[in-house]
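S.K.: could you look at this predicted model? Sequence included:
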Amino acid sequence: MTSKVLVVGDVMTDVIVVPEGPIVKGSDRRATVRSRPGGSGANQAVWLGAMGADVTFAARVGADDKPMYENYFRGLGVVPVLSGDREQPSGVLVTIVDPDGERSFLTDRGANLNLSPGDLGEGLLDDIGMVMVSGYSFFAPGPRAAVQSLFAAAKARGITIAVDPASVGFLLEVGAAQFLAWTSGANAIFANESEAEALTGVTGYAAQMQALGAHYDTVLIKRGRLGAAIGSRAGIRLDLPAPAVTVVDSTGAGDAFAAGFIAAKLAGKDEREALTKAIEAGARAVQSIGGQPG
């Protein structure tokens, strides 16, 4: 298998708000406010680039921002294949970070909503060993049609396909059965326990592993400070702990996790080492503000 990976997903500007205490409705609260590049797909691609992977990233941005984003991604070891949108600006995500590191989001996906099959031509798959698609791409008709067309082409070529559900809120909105149908044909899924519960209706990551294994050959369940597990419909094959770290911001931790696992597997590492690298990357991500390497 070639070691090149194609990531498809959103490009966002992350506006990260860290209040000094609880938000006071109708009044002021001091806060740290920072603006950084983000988006689930973009985060995965940048983390992969930081890990030395050969990564191409396909997405849609506001036309005026396209040259800036192309230079940004190239500077971080990512080959950008970006379409410029003349109607919608680039996406923006406002993240409000609680004192315990948990996050709430306000999302304007902008140009990402106009991703089309024409943006994801089959030529993108040349020399690709794995396709990674953010779940956000399934939650709107245009991007969904684009990635499903890409899925079909990738599957015909025998290319491994992985998905990340990305959002519990959107999963609950569209329903588990719908998401599972949309992602049919994917070989692997990266899900946290909340996403796994939303998709399976069961609690406990061991039961979730088996339930998701009915739909995907390989299941990875991210458990935050408790680590992560990998398995299939036969159950858990490997369950590893996470290092104890101080959580500053959990934005992008799942993206870093996925990148760590994929980069290690494409470099020929075994499953234990790949899961270890994934957990290490997730732990690194939560120790700084933003969804990309600091």
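M.R.: Perfect, I can see it now.
S.K.: going forward, measure contacts and count neighbours with C-alpha atoms only.
M.R.: Will do.
S.K.: who are the contact partners of residue 203?
M.R.: Going by C-alpha atoms under 8 Å, 6 or more residues apart in numbering, residue 203 touches residue 197.
S.K.: comparison target below:
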Amino acid sequence: MNRVISTGSIIVDLTVSVSAVPLPGGDVLASPLQALVGGGFNLAAAASRHGAHVVYAGVIGSGPYGQLASAALASEGITRVPGAAASGDTGVCITLVDDQAERTFITSPGAESRLAPEHLDAVRPQSDDVVCVSGYDAVYEGSRDALTEWVESLPLGTTVVFDPGPLVDEIPESIWNALLARTDVLTLNDAEAEQLTPGVVPTDQHFALRELLRLRPETATVIRRGSTGCTWRSNGAHGHVSAPRVVAVDTTGAGDTHTGTMAAALAEGFDLPTALRRANVAAADSVTRRGPATAPTRAQLDALLVRAAAS
């Protein structure tokens, strides 16, 4: 199987469950604090569990949180780029999960936000690899220039999947333009699509995104629409891919699970609609468990797909 190479920065989620996010100046009692490896790890773990050979091309810190991240990568069989370590610890994300399974984030970046050219020089992407890029790294001043130059240098045939994430409004225009010129699949959730195209009805968002971002005709756009699945458009073709109904308890990492599973399926040779079907089922299953990296294994996903087809 071809590789999935992820540059998405890995952090540690400091997670609590709350009845509701407090108002400014307020307080709320929470569940015991959990320290769980998340961020870019969610995507990498999902791709690895799908069966892809995953390479993590980001930076890991040298402190206690970095040690947690390193152990998590090893437990999933994910290859690390030699020498991709930095002084200082890995950053954290304070995560509040409310009674509706919605999550609210506060991110404090660390060593992972300093992705230098030498960290990427050890990566040797091939023309049939799938490279996943995160919008967080397109925002971090210590990463975005090195990342952009590296993406621009990728060989023809390498599939680039770009997920801008919730910081879409903070990505500099020059970085947007450079990354999108090389992007094959742009994937974002409906809230992020609304941020970029305020007031545009969902049925027109793909057109608005393509015009706003001046995307190439062959660049596919994917909008994740929560429990209803996702929509996509590329080269005039388009569609809606539904998702199975589940009872959600924690949506943390669901978007990363979707992107990681889609990337692994594309690397395996599935077409985009089939890859999205697999991604929808994996993401739906992931929200039925608490934690950031809860993607199913390949065997579990295949069984879920059979069950979904029979229902």
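M.R.: Okay, I see it. Bear in mind that the values here come from a model prediction, so they are computed numbers and not experimental data.
S.K.: can you find the partner of residue 207 of the second structure in the first structure?
M.R.: Matched by TM-score structural alignment, residue 207 of the second structure corresponds to residue 210 in the first structure.
S.K.: thought that match was touching residue 235?
M.R.: Yes - using C-alpha atoms under 8 Å, residue 210 of the first structure is in contact with residue 235, at 5.2 Å.
S.K.: how about the strands in the second structure?
M.R.: Secondary structure of the second structure (DSSP state E): strands at 3-6, 10-17, 34-39, 53-56, 79-80, 92-97, 103-108, 130-134, 159-163, 185-189, 220-224, 230-234, 237-241.
S.K.: re earlier: could you find the closest non-adjacent residue to the match of residue 207 of the second structure?
M.R.: Nearest residue to residue 210 of the first structure, sequence neighbours excluded (C-alpha to C-alpha, 6 or more residues apart in numbering): residue 233, at 4.0 Å.
S.K.: same check on residue 110 of the first structure?
M.R.: Spatial nearest neighbour of residue 110 of the first structure, excluding adjacent residues (C-alpha to C-alpha, 6+ apart): residue 91 at 4.4 Å.
S.K.: check the gap between that neighbour and residue 178 of the first structure for me.
M.R.: Relative to residue 178 of the first structure, residue 91 of the first structure is positioned 25 Å away (C-alpha to C-alpha, to the nearest Å).
S.K.: and the two? which has more neighbours close in?
M.R.: In this view residue 91 of the first structure and residue 178 are compared by other C-alpha atoms under 10 Å, and residue 91 has more residues nearby, 22 against 13.
S.K.: how many neighbours does residue 97 of the second structure have?
M.R.: 25.
S.K.: swap that for residue 102 of the second structure, please
M.R.: 16.
S.K.: go ahead and confirm it touches residue 251.
M.R.: Yes - with contact defined as C-alpha under 8 Å, residue 102 of the second structure and residue 251 form a contacting pair (6.0 Å).
S.K.: what's stretch 49-67 of the first structure in contact with?
M.R.: Taking C-alpha under 8 Å, 6+ apart as the rule, stretch 49-67 of the first structure contacts 3-11, 41-42, 45, 48, 76-91, 110-112, 114-115, 119-120, 260, 263, 266, 293.
S.K.: now, of these, which are buried?
M.R.: 3-11, 41-42, 45, 48, 76-85, 88-91, 110-112, 114-115, 119-120, 260, 263, 266, 293 (16 or more other C-alpha atoms under 10 Å).
S.K.: distance of the residue lying closest to residue 115 of the first structure once chain neighbours are set aside relative to residue 122 of the first structure?
M.R.: Using C-alpha to C-alpha, 6+ apart and skipping residues adjacent in sequence, the residue nearest residue 115 of the first structure is residue 143, 4.8 Å away. Per C-alpha to C-alpha, residue 143 of the first structure is found 15 Å from residue 122 of the first structure.
S.K.: kindly report the same for residue 165 of the first structure.
M.R.: Counting by C-alpha to C-alpha, the gap from residue 165 of the first structure to residue 122 of the first structure is 23 Å.
S.K.: kindly report the same for residue 11 of the first structure.
M.R.: 21 Å.
S.K.: next: residue 141 of the first structure.
M.R.: Separation of residue 141 of the first structure from residue 122 of the first structure (C-alpha to C-alpha): 19 Å.
S.K.: and what of residue 170 of the first structure?
M.R.: 28 Å.
S.K.: ditto for residue 25 of the first structure
M.R.: 50 Å.
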